[in-house]
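J.: Below: sequence and its predicted model.
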Amino acid sequence: MSSAIANDVDGLPPSVRERLVDVLRAAGAQKPVSAKLGVSVPTLQRILAGSAPIDLNLLYRIAAMSGVDAPSLLSDRAGPHIVDASQADWIDIRTYDLRNITDDGKGVPVASAPFRRDWLNSAFGTDSGLWIAALLSGYPPVGLDEGDRVFLRDIRADELTERQLILWRVRGHLVVGRFSAALRATEPNGEYWVSPPLIGKAEDQLNPIARIMGRPLAVIR
């Protein structure tokens, strides 16, 4: 990797580059992905082929697009190393329809699919309690569009931590926004913040349903 390119993430371990490429491939067609990242399709193709470097600005755009924080994408400590497919352990992840969400639960699953535990732990730091759903509305600040399939994990109000991206329920509708312990205004880029005074189970309060963990890295059909 050339040190002449400013802000290069020099010396990426193979497992980290594989993780980044997996995230990019799982994000969808190359043209919309390149547009979200602010690079050309040929540049994206070179990145996927391992012939173009990933600089810090691009790393953070990949993290924002995937919903996985940048340190987790870079750190080999985010989860176990990727193992050979013949040795991989698999877990079934259920898919739910967000239109069936109520304060009492998610309803019955509409599908399930097997995922590798090592991939889940590497991307999200856990393979426990995960489920999948297609978003009913987008969240442009992190590159999420309506219909995007994402991993989620149930969360309670007392488990919320700063900057987590959360699926909330309010007045019978679902909205996406980040948690902040401090009061914050909605930012010009559309980042929507939810602080403790707004959280609760009253009709006009936001009830946390699940943390949005990121997009699926791989699925066996």
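T.: Yes, it's here. Residues are numbered from 1 along each chain as shown.
J.: all contacts plus neighbour counts: C-alpha atoms, from now on.
T.: Noted.
J.: got the buried residues for stretch 28-35?
T.: Neighbour-count burial for stretch 28-35 flags 30, 33-34 (criterion: 16 or more other C-alpha atoms under 10 Å).
J.: Now, the residues you listed that are in helices?
T.: Cross-referencing these against helices under DSSP state H gives 30, 33-34.
J.: my guess is residue 163 is in a strand, correct?
T.: No: per DSSP: H, G, I helix; E, B strand; the rest coil, residue 163 lies outside any strand segment and is coil.
J.: That one and residue 28: what is the separation?
T.: Look at residue 163 and residue 28: by C-alpha to C-alpha, to the nearest Å, they are 26 Å apart.
J.: Same question for residue 192.
T.: Taken as C-alpha to C-alpha, the span from residue 192 to residue 28 is 25 Å.
J.: cool, and residue 62?
T.: 13 Å.
J.: again with residue 169
T.: Relative to residue 28, residue 169 is positioned 28 Å away (C-alpha to C-alpha).
J.: Equivalent analysis for residue 176, please.
T.: If you measure residue 176 against residue 28 using C-alpha to C-alpha, the figure is 21 Å.
J.: Included below, for side-by-side comparison, is a second structure:
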Amino acid sequence: MAGRTAKAIDNRATTSRFRDNQSHPTKSAFADRLRTTLARLDLSDAYFARAADIPTSTFARYKSGDSIPKGDDLFRLSDALRVSPRWLMLGDEGTGGSLVDVADADFVTIPRYRLAALTDTSKGDPLETVPYRKDWLARRLGTTTGLWITELPSDYDALGLEEGDAIICADIDAAGPAEKWVCIFRGPGGPFVARYSNRGTIADPDQSGTSVVTATDLRNGEIFAIARIRARMLAKL
């Protein structure tokens, strides 16, 4: 009995070593693709770790090939790098439909503005510009122009957004916001986030507890629509 148990343990150990040895090429290839993409984008590791909401120590392990991301980390990282998660993990040529190889991709720069500088008519001077892949923007948002970045002025639980999150916004034209758009509005107390409804007057929160601004609110002249929120930095909304 003891002999069989020892043999079973030895077999499991051999299988584990075999699996570990098999995984090393995958980790190494993943790390190579990650490092290559980082070099092409010419932005710091700290920037991407922050953009992907991944601890810098974990990001360093991914970059060195000591480990590979799983689950949400993979998707957050691939979105931050603007590449397909399938390509990042497996190196497949099929990089997610309309996304082209990062070496051949065209980039646009999106300005980032300070939330406190936003007014009803101006955004102030940009703090910086952030490069984004045009094909990623076109596929996710349907546009590559008229976009800008700021921080979220308040929590918005319905979409899992928290105050301070970096968000991609678009200006709202003279026609005003459309039904169900999530927007940044400015009221007497400052900027806030709410869903827009072109119906009549609605009580402040809807049935899900989400703040709602109506066409009547805008006509009263105390609340102004500043921008439509198109995406958190890593996800379309």
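T.: Noted; the coordinates are in hand. Note that the structure is a prediction, hence the values are computed from the model and not measured.
J.: if we can go back for a sec, which of the ones in helices among the buried residues of stretch 28-35 of the first structure lies closest to residue 128 of the first structure?
T.: residue 33 (28.5 Å; C-alpha to C-alpha).
J.: Map residue 22 of the first structure across to the second structure for me.
T.: Matched by TM-score structural alignment, residue 22 of the first structure corresponds to no residue in the second structure.
J.: Go ahead and confirm residue 22 of the first structure touches residue 217.
T.: Yes: using C-alpha atoms under 8 Å, residue 22 of the first structure is in contact with residue 217, at 6.1 Å.
J.: Looking at the two, which one has more neighbours?
T.: residue 217 (22 against 17; other C-alpha atoms under 10 Å).
J.: can you pull the contacts of the aligned residue in the second structure for the more buried one?
T.: Correspondence of residue 217 of the first structure to the second structure, assessed by TM-score structural alignment: residue 234. Applying C-alpha atoms under 8 Å, 6 or more residues apart in numbering, we find residue 234 of the second structure in contact with 51-52, 76, 79-80.
J.: So which of the residues you listed sit within helices?
T.: Per DSSP H, the contacts of residue 234 of the second structure map to helices at 51, 76, 79-80.
J.: Please list the outside residues in contact with stretch 60-76 of the second structure.
T.: Contacts for stretch 60-76 of the second structure (C-alpha under 8 Å, 6+ apart): 27-28, 30-32, 34-35, 52-54, 85, 234.
J.: What's residue 174 of the first structure aligned with over in the second structure?
T.: Checking TM-score structural alignment: residue 174 of the first structure goes with residue 191.
J.: list the contacts for residue 116 of the first structure?
T.: For residue 116 of the first structure, the contact set (C-alpha under 8 Å, 6+ apart) comprises 88-91.
J.: so where do the helices sit in the second structure?
T.: Under DSSP H, the second structure gives helices at 2-41, 45-51, 56-64, 72-81, 85-90, 134-141, 215-219.
J.: Turn those into JSON lines, columns for distance to residue 153 of the second structure and mean neighbour count.
T.: Putting these into JSON lines (distance: least, C-alpha to C-alpha, whole Å; neighbours: other C-alpha atoms under 10 Å) gives the following:
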{"stretch": "helix 2-41", "distance to residue 153 of the second structure": "29", "mean neighbour count": "14"}
{"stretch": "helix 45-51", "distance to residue 153 of the second structure": "18", "mean neighbour count": "16"}
{"stretch": "helix 56-64", "distance to residue 153 of the second structure": "26", "mean neighbour count": "17"}
{"stretch": "helix 72-81", "distance to residue 153 of the second structure": "22", "mean neighbour count": "19"}
{"stretch": "helix 85-90", "distance to residue 153 of the second structure": "30", "mean neighbour count": "18"}
{"stretch": "helix 134-141", "distance to residue 153 of the second structure": "22", "mean neighbour count": "18"}
{"stretch": "helix 215-219", "distance to residue 153 of the second structure": "19", "mean neighbour count": "16"}
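J.: Nearest approach to residue 167 of the second structure belongs to which of those?
T.: helix 45-51 (11.0 Å).
J.: what span of the second structure lines up against stretch 126-139 of the first structure?
T.: Counting by TM-score structural alignment, stretch 126-139 of the first structure corresponds to residues 143-156.
J.: Over to stretch 88-96 of the first structure?
T.: The aligned range for stretch 88-96 of the first structure is 105-113, by TM-score structural alignment.
J.: in the matching stretch, what's buried?
T.: Those would be 107, 109-113, for stretch 105-113 of the second structure by 16+ other C-alpha under 10 Å.
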